[in-house]
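Student: I'd like to go over a predicted model; first the sequence, then the structure.
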Amino acid sequence: MAANNSLAGDDLLNRKIGFLTLQVLVMLFLSINLLLIITFFQKEYFYTSARYILFAVTLLSDSLLLFMTDFLLVFAHFHINIQGWLCIIICAVIFLYLTVTPVTLTAMTLERYVAICMPLRHGELCSTRSIMHSILIIHVLSSVPCIVVLSTFFVLASLSFYKEQHICLVEVFLFHIWQHHLRSAVYQFQFLILCIIIVFSYVKIMKVARAASGDDKKSTQKGLRTVLLHGFQLLLCFIQMWCPFIESSLFQINFTLFESIRYFNFLMFYLAPRCLSPLIYGLRDEVFFHALKNIVYLGLNKRNIT
């Protein structure tokens, strides 16, 4: 009996440490993103350039998704219930921005393809106005899985659901196994299309890289590495889309195990992929990195003066 109590106490302590560690990482990530967003608005060159505008979209999308999912994680950890209608709004935002990032990554890959393979048309195809239209298209395309999932819920849910108190999880919207299969099919089809676009862009850029020389070759090689990193991010995003299926199965079996796996998935497949965007464009990009260093330097100087 005493041994069981000791094990339960250790498990509770580990969960608390894991939860606090996760919150520190989330705050750190959001702080870095905030710094990068501030840097983006410091120079006109950034918010009039296609690649940086799309980068800012991923930063805002990732930050909002991380904040909302962490919000639900905190509520689930403390077993706080909320009304059904509010849970629907929160989950609709999560469904949308879960897809915005991979679609934007694909748009960024296409921008690199145009810049390297069609340099004479880059100014026309990737103008500020075209990118604004692209952002609208990105959100429209990203809303398709959200509409499919929620439309099946609206057909099946009773009116009382909207007023009832629930632990807000995506699983509460999926009443039947066919809804899980439908969501899986939509996400897999979307992932397949995005992969085809990224592979096509990579092959085309590789052909240009082989023919290029000197500075052009260096620029093209950097573009290839960027496309590869986008592909790796997309793979992590796809794995992330499978996390709810694993979690929903565990939710029915063991809630403690469900919480542990949910923390792990959140760390590996929500947080980690979104740390790559600041790395790719915040640190690897010389122009952006130089502007970022200036802001940090000025901030430290002001602190020393005061």
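Tutor: That came through, no problem.

Student: going by C-alpha atoms from here, please, whenever you check contacts or count neighbours.
Tutor: OK.

Student: okay, which residue is most central for the chain?
Tutor: For the chain, Asp62 is the residue whose C-alpha lies nearest the centre (CA atoms, centre = their mean; 4.3 Å).

Student: hmm, that one is touching Arg274, no?
Tutor: Yes - in this structure, Asp62 sits in contact with Arg274. The criterion is CA atoms under 8 Å, and the distance is 6.3 Å.

Student: use this one as the comparison:
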Amino acid sequence: MSDANQSQSNTSSLQQYQGTLERALFSTLNTLPCCVFLYINGSMMFTLRSKDLFCQTSRYVLLFNLLVADTLQIALGQLLYIMAACRVILTYPVCGTLTFVANLGTVISPLTLVLMALERYVAVCFPLRHAAIISVRNTALAILMVWAFSSLNIFTRIILLIVDDLPTLQMKDVCSYVAMLVGHASDIYDKAFACFLFVSSGVAVISAYIGVIVAAKSASADKALARKARNTLLLHLVQLGLSLTSTIYIPLLNALSRILTRIVLVRLMNVLYVCIFIFPRCLSSLIYGIRDQSIRPVLVYHLCCHLKLPVVPVRQV
């Protein structure tokens, strides 16, 4: 009987060890690309502040704001992931601060994409008034309004959390955004706000795209500028769609939980975390860094840690 108990104890210990080892493995595999993406985003932001051209051009100022929001989401999202993997239990105020600040970037990103789409629309449809309408001062005011609107959303969530009247400040599970939706009102508000945000953002970007297409058909339009603006707006629409995928993350997991075992679901969650949350937040740096002829050489210079590759002379035969 004692041998059976000992065998059962060893099996339980082995299962627990495998679980810990697997969590450490997945945490490492998720942290490595996260660090790479943070380095790329950081280099891109440093690039956009390294020259006066980037600081005094509206579209680069908007791009910098987009990168700040995406980087904020990546950093705080990875911090929450590591704490969840380590089974760290927080209090509601601490967890709420982390999740709500991360959620701030979730709102700022699509709204900044809308501003970037409108900037391209004005450049094509109102080229003579572009400098006056899309000035650096007006761009800064628009960014300030975006941050104020996002902060208002956070304050609303805090009020709903207070109204829910938590029985205790100590959480019973690991910190996550879903764990902060403790009441029915919070859940309804979250779904309604996400639907409103992305529907309105999608309509704004699509309308700007249609406006650019209509303007490109006119005889007075700059065909090359209109074609570049159209491709850029399509890119913004794709980015907006990738941001939208994060809103279906929880419903997708709820649907998969009915057909998959818990261990398979946990492994799939790690893959979806990188594909849905981490990777889309790095696309802005990669895409704009490669497409923009002004940014590309400076970005490569900073990514390579200011190293200058030696020029090897070619021998003529």
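Tutor: Good, I have the coordinates. Because the structure is predicted, anything quoted here is derived from the model rather than measured.

Student: TM-score for the pair, please.
Tutor: After superposition, the two chains reach a TM-score of 0.86 (TM-score structural alignment, normalised by the length of structure 1), with 300 aligned residues with a CA RMSD of 3.1 Å.

Student: in contact with the residue nearest to the centre of structure 1, which residues?
Tutor: Tyr97, Thr101, Arg274 (CA atoms under 8 Å, 6 or more residues apart in numbering).

Student: adding secondary structure, write the residues you listed out as JSON lines.
Tutor: Supplementary listing: these in JSON lines, determined by DSSP: H, G, I helix; E, B strand; the rest coil:
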{"residue": "Tyr97", "secondary structure": "helix"}
{"residue": "Thr101", "secondary structure": "helix"}
{"residue": "Arg274", "secondary structure": "helix"}
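
Student: residue boundaries of the helices in the stretch 51-200 of structure 2?
Tutor: Along the stretch 51-200 of structure 2, the segments classed as helices by DSSP state H, counting those that start in this stretch run 52-55, 58-85, 92-125, 130-133, 136-163, 184-216.

Student: name all residues that make contact with Cys34 of structure 2.
Tutor: Cys34 of structure 2 touches Ile74, Ala75, Gln78, Ile278, counting by CA under 8 Å, 6+ apart.

Student: mind checking what Phe175 of structure 1 lines up with in structure 2?
Tutor: With the correspondence set by TM-score structural alignment, Phe175 of structure 1 lines up against Val182 in structure 2.

Student: wait, Pro119 of structure 1
Tutor: With TM-score structural alignment as the criterion, the equivalent of Pro119 of structure 1 in structure 2 is Pro127.

Student: separation between that match and Thr139 of structure 2?
Tutor: Relative to Thr139 of structure 2, Pro127 of structure 2 is positioned 17 Å away (CA to CA, to the nearest Å).

Student: which one of these two has more residues nearby?
Tutor: Thr139 (20 against 15; other CA atoms under 10 Å).

Student: quick check, the more buried one in contact with Tyr60.
Tutor: No - assessed by CA under 8 Å, Thr139 of structure 2 is found out of contact with Tyr60, at 10.3 Å.

Student: that older thread, for Ile287 of structure 2, find the nearest of the helices of the stretch 51-200 of structure 2.
Tutor: Taking CA to CA as the measure, the helices of the stretch 51-200 of structure 2 were each checked against Ile287 of structure 2, and helix 58-85 came out nearest at 11.4 Å.

Student: aligned to Ile143 of structure 2, what sits in structure 1?
Tutor: Under the pairing rule here (TM-score structural alignment), the equivalent of Ile143 of structure 2 within structure 1 is Ile135.

Student: swap that for Ala224 of structure 2, please
Tutor: Checking TM-score structural alignment: Ala224 of structure 2 goes with Lys218.

Student: helix 84-117 and the helix or strand where its match lies, what's the angle between them?
Tutor: In this structure, Lys218 of structure 1 sits in helix 214-253 according to DSSP states H and E. For helix 214-253 of structure 1 against helix 84-117, the angle between stretch directions is 160 degrees (axes from the mean of the first three to the mean of the last three CA atoms, to 10 degrees).

Student: quick check: buried residues in helix 214-253 of structure 1?
Tutor: Judged by neighbour count (16 or more other CA atoms under 10 Å), helix 214-253 of structure 1 contains these buried residues: 220-224, 226-231, 233-238, 240-245, 247-248, 250-251.

Student: and for stretch 87-105 of structure 1?
Tutor: The neighbour-count check on stretch 87-105 of structure 1 (16+ other CA under 10 Å) flags 87-88, 90-105 as buried.

Student: would you check the span in structure 2 matched by that stretch?
Tutor: Residue span in structure 2 matched to stretch 87-105 of structure 1, by TM-score structural alignment: 95-113.

Student: and the matching stretch, how far from the chain's centre?
Tutor: Relative to its parent chain, stretch 95-113 of structure 2 has a centroid offset of 9 Å by CA atoms, centre = their mean, to the nearest Å.
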